[in-house]
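Novice: Coordinates for the following, if possible.
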Amino acid sequence: MSNGPDYGGAHGYGAAPQQNPYGQGQYGQNPYAQPVPPQQPYGAQPYAAAQFETPVQPAGFPGPAPRRNRLVVLLQFLLQWIYAPLWIIGLVIVIAVVILSDYGGSGPGSDGWLKVNRSFIPPRRLRAELTGRPEDWERYVTPVLKRRIAAAEVAHAAGGGEVQVDLSREMSVALAARLYRGLGADGVVRVAERLGWQGASSGTDAERVRLVRRFPAPPAPNAPSPQDPLAAPGTPWGPQSTRFAPLLPVIFLLQIVYIPVYGLLTFWIDRPNPDHWSCWGACWTVGPRAFRAEFTNSPAAWDRHIRRILKRDTTRELGRAADSYGRLVAPDGTFLRRVQLHRATYRGAGAHQALRIAAEQGWTLDPAYTPDPVNSLRLCRPDHR
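Specialist: Below you'll find the predicted structure:
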């Protein structure tokens, strides 16, 4: 195998090492720009994956709700500019009192009282609330829905979504009834279908409409097998540069202060990347377990660190009962256990070395995700109920 960006090897990596399941695709290709046809899972899977199926759409969805009284809507719109700031100030005072008094009692069962936005009418929605016409509601809902769907598809490309038994991943978006009152859930579903999404059951929550889209497993990528020579430093699968060793103790001490500060200042920002915090932590923090490995940058120290983290995660994953996997269990009782190793775990050793160590314990690359060795390794291995 060459140590450049093309990682095709003589020996494929999958359930059957003698095959080459990575014969198609190129590392770095984005299969999520448009949905792709269903692909066969890597090599020989532990069970025959089900055919790709679209989510089952319920028979019908509720129509428009009765229009609210115009006078009430206008009063709410005018008064909200007074009570919303007062509400926020009151919440800040309550939270400060709770923190300072070391309150240990039980709080309310819902966090709804924290979300003043639920009773707030944006100016863009005022016209729809006043007229009650479905076309006005659709003009308001459509851009809201497009933004949420776009965020969900970005999250899917970054590794989000619920994995299905056929290795596809399902993304979902939910809208509260206040956002589509005059259009109805059926109208929201019609708009969503034009964007390639479908309506799905929201269970017992009648105040919400749920939309889903299922994306098939990505094409089999080019990736090194455990039998290939180690990837060269600086390549995506090879060792990454480590930080200046004398700086690590300073980072280790200062992170006690700046991690909470950064979290408090940015908690309100929507992070579509599910691995945002692990990637941020790999750049700006150093964990106690990884300190020795990164400080010495010794291959042996990195190997010990990888094995220790992999053992911890494996033990935790094996502790999960098979029944907790629900519909991810195949008819014959087979299912895939999954773990994820982050960049901070293998930075100085490289993703390829971490892959070789994981292969000793039966872990392989998870075929439900496009490999992203620069940031994390998603691994799976078969188990049976």
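Novice: drop to CA atoms for contacts and neighbour counts, all remaining ones
Specialist: Noted.
Novice: quick one, longest helix in this protein?
Specialist: The residue-count maximum for a helix in the chain (DSSP state H) belongs to helix 70-100.
Novice: Return the set of buried residues in it.
Specialist: 77, 80, 87, 91 (16 or more other Cα atoms under 10 Å).
Novice: ok, now stretch 294-306?
Specialist: Quick answer for stretch 294-306 (16+ other Cα under 10 Å): 294, 295, 297, 299, 301, 302, 303, 305, 306.
Novice: quick revisit: could you tell me the angle between the helix or strand just after the longest helix of the chain and helix 70-100?
Specialist: Downstream of helix 70-100, the next assigned helix or strand under DSSP states H and E is helix 123-131. Helix 123-131 and helix 70-100 are oriented at 140 degrees to each other (axes from the mean of the first three to the mean of the last three Cα atoms, to 10 degrees).
Novice: this one as well, want them side by side:
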Amino acid sequence: MPTAMPSGAPDRRAVPGPGVPVEPRRTPAERTAPRRSRIGLAAQFVLQFVYIPLGILVAIGFVVLPFWAAATSGSGGGGSGTDLGDLARILEGLARSAISWRRLRTEWSGRPEEWETFTERLLTKRFSRAERKSRWAPHELSPSRVRRAVTHLWLHHHHGLAPTRVEQLAERHGWSMDWAKSTVVKDSVGKFANR
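Specialist: Below is the predicted model of the structure:
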């Protein structure tokens, strides 16, 4: 039974002819992430002023409530509630979900030039922090004298750039993307190591 094609619609199964340019397939490392909707961006930016303070109150409540319950019940124990490490992870997650004004403007425009400026600024900060934390001072080096610093960059910080372009930005600073440990292809995080 033949398949019906709407009149005037091109047959996508047909092979393009000699005069039709064919766009080469890009690998996942060469593709940019899909652009976010402007309505979603605006909603997240406005609502973050509600859900972040509420999240902080709830997180503090999970830490304080077990101690308060134990104190009022007279059992004398400290309770087995959430510890401060969990509180720190919750607060870090809330901070990561926030959108700065600069990031909102960058995502709103969606232009690669603006993403490049935004991402390079962020990479510069991350690289200098990683170098400070990884004991790069000559008197702090290990006996092997090997210097290795590692940092990461979440997808939402380079959403409008292809991972290969982010790697080129990192190479300007003497860093390279660690493709073996990176999950950029899965839209998660890029890991960078100093050369």
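Novice: Report all helices and strands that the longest helix of the first structure contacts.
Specialist: Packing partners of helix 70-100 of the first structure (3 or more Cα pairs under 8 Å, 6 or more residues apart in numbering; DSSP states H and E): helix 123-131.
Novice: which bit of the second structure covers the helix it packs on?
Specialist: Counting by TM-score structural alignment, helix 123-131 of the first structure pairs with residues 101-109 of the second structure.
Novice: who's in contact with the matching stretch?
Specialist: With Cα atoms under 8 Å, 6 or more residues apart in numbering as the test, stretch 101-109 of the second structure has contacts from 35, 36, 38, 41, 45, 114, 115, 118, 159, 160.
Novice: Name the SS class of the first one, please.
Specialist: If I follow you right, that is residue 35 of the second structure. Taking DSSP: H, G, I helix; E, B strand; the rest coil as the rule, one finds residue 35 of the second structure in the coil state.
Novice: same deal with residue 159 of the first structure?
Specialist: Secondary structure state of residue 159 of the first structure, per three-state DSSP, is coil.
Novice: do residue 180 of the second structure as well
Specialist: Classified using three-state DSSP, residue 180 of the second structure is coil.
Novice: Show me where the stretch 101-250 of the first structure has its strands.
Specialist: For the stretch 101-250 of the first structure, the strands defined by DSSP state E, counting those that start in this stretch occupy 162-163, 169-176, 198-200, 208-215.
Novice: Have a look at how far, on average, the shortest one is from the second structure.
Specialist: I take that to be strand 162-163 of the first structure. Here strand 162-163 of the first structure, set against the second structure after superposition, deviates by a mean of 8.0 Å using mean Cα distance after the TM-score superposition for the first structure.
Novice: Kindly report the same for the second one.
Specialist: Overlaying the second structure shows strand 169-176 of the first structure at a mean distance of 1.1 Å from the equivalent residues (mean Cα distance after the TM-score superposition for the first structure).
Novice: Next, the angle strand 208-215 makes with that strand.
Specialist: Using the same axes, to 10 degrees: strand 169-176 of the first structure against strand 208-215 is 160 degrees.
Novice: tell me, strand 169-176 of the first structure lands on which residues of the second structure?
Specialist: Going by TM-score structural alignment: strand 169-176 of the first structure matches residues 147-154.
Novice: What residues of that stretch count as buried?
Specialist: So, applying 16+ other Cα under 10 Å, buried residues of stretch 147-154 of the second structure: 149, 150, 151, 152, 153.
Novice: surely the last one meets residue 189?
Specialist: Yes: the criterion here is Cα atoms under 8 Å, and residue 153 of the second structure meets it with residue 189 at 5.7 Å.
Novice: if we can go back for a sec, redo the buried residues of helix 70-100 of the first structure as CSV? Include distance to residue 150 of the first structure.
Specialist: Formatted as CSV, the buried residues of helix 70-100 of the first structure follow (distance: Cα to Cα, whole Å):
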residue, distance to residue 150 of the first structure
77, 29
80, 30
87, 31
91, 32
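Novice: Residue 191 of the first structure: which of these is nearest?
Specialist: residue 77 (26.9 Å; Cα to Cα).
Novice: The stretch 151-300 of the first structure: helices as residue ranges?
Specialist: 184-194, 247-266, 276-284, 288-296, 299-318 (DSSP state H, counting those that start in this stretch).
Novice: export the ones you listed to a markdown table and tack on distance to residue 101 of the first structure?
Specialist: Listed next are the helices of the stretch 151-300 of the first structure as a markdown table, based on distance: least, Cα to Cα, whole Å:
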| stretch | distance to residue 101 of the first structure |
| --- | --- |
| helix 184-194 | 45 |
| helix 247-266 | 20 |
| helix 276-284 | 31 |
| helix 288-296 | 32 |
| helix 299-318 | 36 |
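Novice: Can you tell me which of the ones you listed is nearest to residue 166 of the first structure?
Specialist: Closest to residue 166 of the first structure of the helices of the stretch 151-300 of the first structure is helix 299-318 (Cα to Cα; 20.5 Å).
Novice: So which elements touch that closest one?
Specialist: Judged by 3+ Cα pairs under 8 Å, 6+ apart, the packing partners of helix 299-318 of the first structure are helix 288-296, strand 334-342, helix 343-346, helix 351-359.
Novice: Need the winner for burial among the ones you listed.
Specialist: helix 343-346 (a mean of 25; mean count of other Cα atoms under 10 Å).
Novice: That one maps to which residues in the second structure?
Specialist: On the second structure, no counterpart of helix 343-346 of the first structure exists by TM-score structural alignment.
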